[in-house]
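*Asks:* Here's a sequence, model it:
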Amino acid sequence: MKQAILVVSFGTTYKEAIKNSIDATVNHIANEFKDYDIFQAYTSNIIRKKLIDRGMDINDTKTALEIIKNNGYEKVVILSLHLIAGYEYEKILDAVESYKNDFREITATTPMLYKEQDYVEVSEIIEKLYSKIDTPIVMMGHGSDHENDIAYENLQQKLDKISADKYYIATVEGNITIDDIIRKLKEKGISKVTITPFMLVCGDHAHNDMIGEEDDSWINMLKSNDIEVEVILKGLGEYKAVREFFCQKI
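*Replies:* Next comes the predicted model:
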């Protein structure tokens, strides 16, 4: 029986982020699951259109499944590299529903933050990644107006149990903002932090919203509040521990 793993991410237009996070994760999956052929797709139509204009065509989930079906595969596992069960993840579920009768078996993994055990394991991974950093860590999540934006708050609770003063998650488009974190930092008298993306890739949000030159970038907002800032420009997909976590989802 021909088997395929379809690795699906939001996507990015940053070449280095594609190489360092997405491709690195896809290659990791390929090495771990040698009995499967590996395909990939992006859920963001905006990113896909921008890449097409540059001559790089990445399929959406349904197009990738159509190709997999036409090539005679009977079993498909869709690996979601999304962090929460938001709107982009729902596109994957919709694709599974559309193709459920076209394969002997088709399943999709849950996103990074879904079950209680996910929060425990991810918080432990974060602690291992940044345990040697002396300053508090401020992480930039994407965020969403989807109800599952609460996943960031749930993870924060787990991180607080590890260390009440070290880890802080805010989002670009979600409920918890950098203003909320700055207020917490000032209340605690914290004058130096390290900022880093809590996203699969170190892409547009990291380079612009986090460390951009505009006054409302996170780095400039922190500095304007007399908080010194160090930066770690690495997406989650660059860390082996995160890639192994996604392997466990399969």
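
*Asks:* rest of the way, CA atoms for contacts and neighbours
*Replies:* Will do.

*Asks:* Give me the residue at the spatial middle of this protein.
*Replies:* Per Cα atoms, centre = their mean, the C-alpha nearest to the average position across the chain is that of Leu200, at 3.2 Å.

*Asks:* Now do the strands in this protein.
*Replies:* Taking DSSP state E as the criterion, the chain contains strands spanning 3-9, 37-42, 75-80, 105-108, 137-141, 167-171, 192-197, 228-231.

*Asks:* Now do the first one against strand 37-42, angle only.
*Replies:* It stands for strand 3-9. On the basis of axes from the mean of the first three to the mean of the last three Cα atoms, to 10 degrees, strand 3-9 is oriented at 20 degrees to strand 37-42.

*Asks:* ok so, going back, want to throw the strands of the chain into TSV with mean neighbour count and distance to Asp215?
*Replies:* Rendered in TSV, the data for those read as follows (neighbours: other Cα atoms under 10 Å; distance: least, Cα to Cα, whole Å):
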stretch	mean neighbour count	distance to Asp215
strand 3-9	22	30
strand 37-42	20	31
strand 75-80	23	34
strand 105-108	18	41
strand 137-141	23	17
strand 167-171	23	17
strand 192-197	22	16
strand 228-231	16	15
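
*Asks:* Adding distance to Arg54, write the ones you listed out as a markdown table.
*Replies:* Converted to a markdown table, those look like this (distance: least, Cα to Cα, whole Å):
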| stretch | distance to Arg54 |
| --- | --- |
| strand 3-9 | 19 |
| strand 37-42 | 16 |
| strand 75-80 | 25 |
| strand 105-108 | 30 |
| strand 137-141 | 27 |
| strand 167-171 | 29 |
| strand 192-197 | 25 |
| strand 228-231 | 30 |
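
*Asks:* what about the longest helix in this structure?
*Replies:* Longest helix in the chain, counting residues (DSSP state H): helix 116-130.

*Asks:* Run through the neighbouring helices and strands of it.
*Replies:* helix 150-162 (3 or more Cα pairs under 8 Å, 6 or more residues apart in numbering; DSSP states H and E).

*Asks:* tilt between the helix it packs on and strand 167-171?
*Replies:* Taking the same axes, to 10 degrees, one finds helix 150-162 and strand 167-171 inclined to each other by 170 degrees.

*Asks:* List the buried residues for helix 150-162?
*Replies:* Going by neighbour count (16 or more other Cα atoms under 10 Å), the buried part of helix 150-162 is Ile150, Ala151, Tyr152, Glu153, Leu155, Gln156, Gln157, Lys158, Leu159.

*Asks:* Another for comparison:
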Amino acid sequence: MISIKKLIVIVSFGSVSKLKRQQSLDIFLELISKNHPNYEVVQGFTSQRVIDTIKKNEGIEFYLPEQIVAKAIRDGYEEIIIQPLNIIAGSENEKIQELARKHNNGDNEIVKISKSLLSDTDSYEGVADAITKVISREEEEMILLVGHGSYHISDSQYTFLQKYLNNRTSSFVVGNLMGNLTIEKAIKKIKNQKVKGVKIFPLMITVGKHMLEDIGGEKEDSVKNMLIKEGFDVTFVDKSILEYHVFQQIYLKNIEEVVKKQMEE
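*Replies:* From the prediction side, this is the model:
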């Protein structure tokens, strides 16, 4: 039996923090490699700024997804699975879809794309379960889940997540930096709950400017300081969701579904 060259590409915005990459992305890549030894596993970043900064500071070269896929096809890879580490299937996901269309020819689909974290009913159930399991809360404390949010139509997936969380508890609220579920709306909900404390949990894949400055930073209009001004005792969780095994397992399952479908074709 002739073996074919197979590749899994893990795609994220990237992070200039070496420590945070080691705590999240690198561990996730090891998990995928261990579970899929017949595939080469690499990662690509969508941010050229992050790529350039890492090269300047660390001398390590990362590449854009389109560069990785184009080279893989030139090198003879016949199966390429892209796993976007997105929370929702928004504009970044559309770019990945376009990348796949560019390289696929009719029935010869070399490039397949795995699902984002939030994509369908099953995913809302799974993510809501994961969130309520890994995030502990004290008495008289609310959990504020802060995501990027989006002006893309897929921003509604955060609303679905909130509904599934509401079915489990009234102690978790989603508030995003942009989109429909704003931080201001989230704070209003929290105030209505008459609690003393708020724990901020970043609903993001990698640690970057948004997490360190806009959410948990000391700038006047950070989410943390907005809550402090409202009189809450605030705790900031300095971890991305990819640092939790349960979320890694969700992405792993998504990849395994694509691999299984490949084997059945």
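
*Asks:* After superposition, what is the TM-score?
*Replies:* Once the chains are overlaid, their TM-score stands at 0.94 when taken by TM-score structural alignment, normalised by the length of the first structure; 249 aligned residues with a Cα RMSD of 1.7 Å.

*Asks:* Please enumerate the helices of the second structure.
*Replies:* With DSSP H as the criterion, the second structure has helices spanning 18-23, 25-35, 48-58, 65-74, 91-103, 121-134, 156-166, 183-192, 209, 223-229, 245-264.

*Asks:* Which among those is found nearest to Val11 of the second structure?
*Replies:* With distances scored as Cα to Cα, the stretch of those nearest to Val11 of the second structure is helix 65-74 (6.8 Å).

*Asks:* The first structure: matching residues for that closest one?
*Replies:* Helix 65-74 of the second structure corresponds to residues 61-70 of the first structure when matched by TM-score structural alignment.

*Asks:* Mean deviation, that stretch versus the second structure?
*Replies:* On the superposed models, the aligned residues of the second structure are on average 1.1 Å from stretch 61-70 of the first structure, with distances taken as mean Cα distance after the TM-score superposition for the first structure.

*Asks:* Excluding its own residues, what touches that stretch? List them.
*Replies:* With contact meaning Cα atoms under 8 Å, 6 or more residues apart in numbering, stretch 61-70 of the first structure is reached by 4, 6, 8, 39-43, 91-92, 95, 99, 102-103.

*Asks:* switch to 6 Å and redo it
*Replies:* Ala41, Ala95 (Cα atoms under 6 Å, 6 or more residues apart in numbering).

*Asks:* List the buried residues in it.
*Replies:* In stretch 61-70 of the first structure, counting by 16+ other Cα under 10 Å, buried: Thr61, Lys62, Ala64, Leu65, Ile68, Lys69.

*Asks:* mind checking how far the longest helix of the first structure is from the chain centre?
*Replies:* 14 Å (Cα atoms, centre = their mean, to the nearest Å).

*Asks:* and what of stretch 23-42 of the first structure?
*Replies:* Computed by Cα atoms, centre = their mean, the separation of stretch 23-42 of the first structure from the middle of its chain amounts to 17 Å.

*Asks:* Kindly report the same for stretch 153-169 of the first structure.
*Replies:* Between the centre of stretch 153-169 of the first structure and the centre of its chain there are 18 Å (Cα atoms, centre = their mean).

*Asks:* do stretch 106-120 of the first structure as well
*Replies:* Centroid separation for stretch 106-120 of the first structure versus its chain: 12 Å, with Cα atoms, centre = their mean.

*Asks:* Please work out which residues of the second structure line up with that stretch.
*Replies:* Stretch 106-120 of the first structure falls opposite residues 111-125 of the second structure when the two are matched by TM-score structural alignment.

*Asks:* If you count neighbours, what's buried in the matching stretch?
*Replies:* Within stretch 111-125 of the second structure, the residues that count as buried by 16+ other Cα under 10 Å are Val111, Lys112, Ile113, Ser114, Lys115, Ser116, Leu117, Leu118, Ser123, Tyr124, Glu125.

*Asks:* Dump the residues you listed to JSON lines, plus distance to Ile190 of the second structure.
*Replies:* Written out in JSON lines, the entries for those read as follows (distance: Cα to Cα, whole Å):
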{"residue": "Val111", "distance to Ile190 of the second structure": "44"}
{"residue": "Lys112", "distance to Ile190 of the second structure": "41"}
{"residue": "Ile113", "distance to Ile190 of the second structure": "37"}
{"residue": "Ser114", "distance to Ile190 of the second structure": "35"}
{"residue": "Lys115", "distance to Ile190 of the second structure": "31"}
{"residue": "Ser116", "distance to Ile190 of the second structure": "28"}
{"residue": "Leu117", "distance to Ile190 of the second structure": "25"}
{"residue": "Leu118", "distance to Ile190 of the second structure": "24"}
{"residue": "Ser123", "distance to Ile190 of the second structure": "25"}
{"residue": "Tyr124", "distance to Ile190 of the second structure": "22"}
{"residue": "Glu125", "distance to Ile190 of the second structure": "23"}
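
*Asks:* from the residues you listed, which is closest to Val173 of the second structure?
*Replies:* When these are compared for distance to Val173 of the second structure, the smallest value, 14.4 Å, is given by Tyr124; criterion: Cα to Cα.

*Asks:* and the gap between the closest one and Thr169 of the second structure?
*Replies:* Here Tyr124 of the second structure is placed at a distance of 15 Å from Thr169 of the second structure (Cα to Cα, to the nearest Å).
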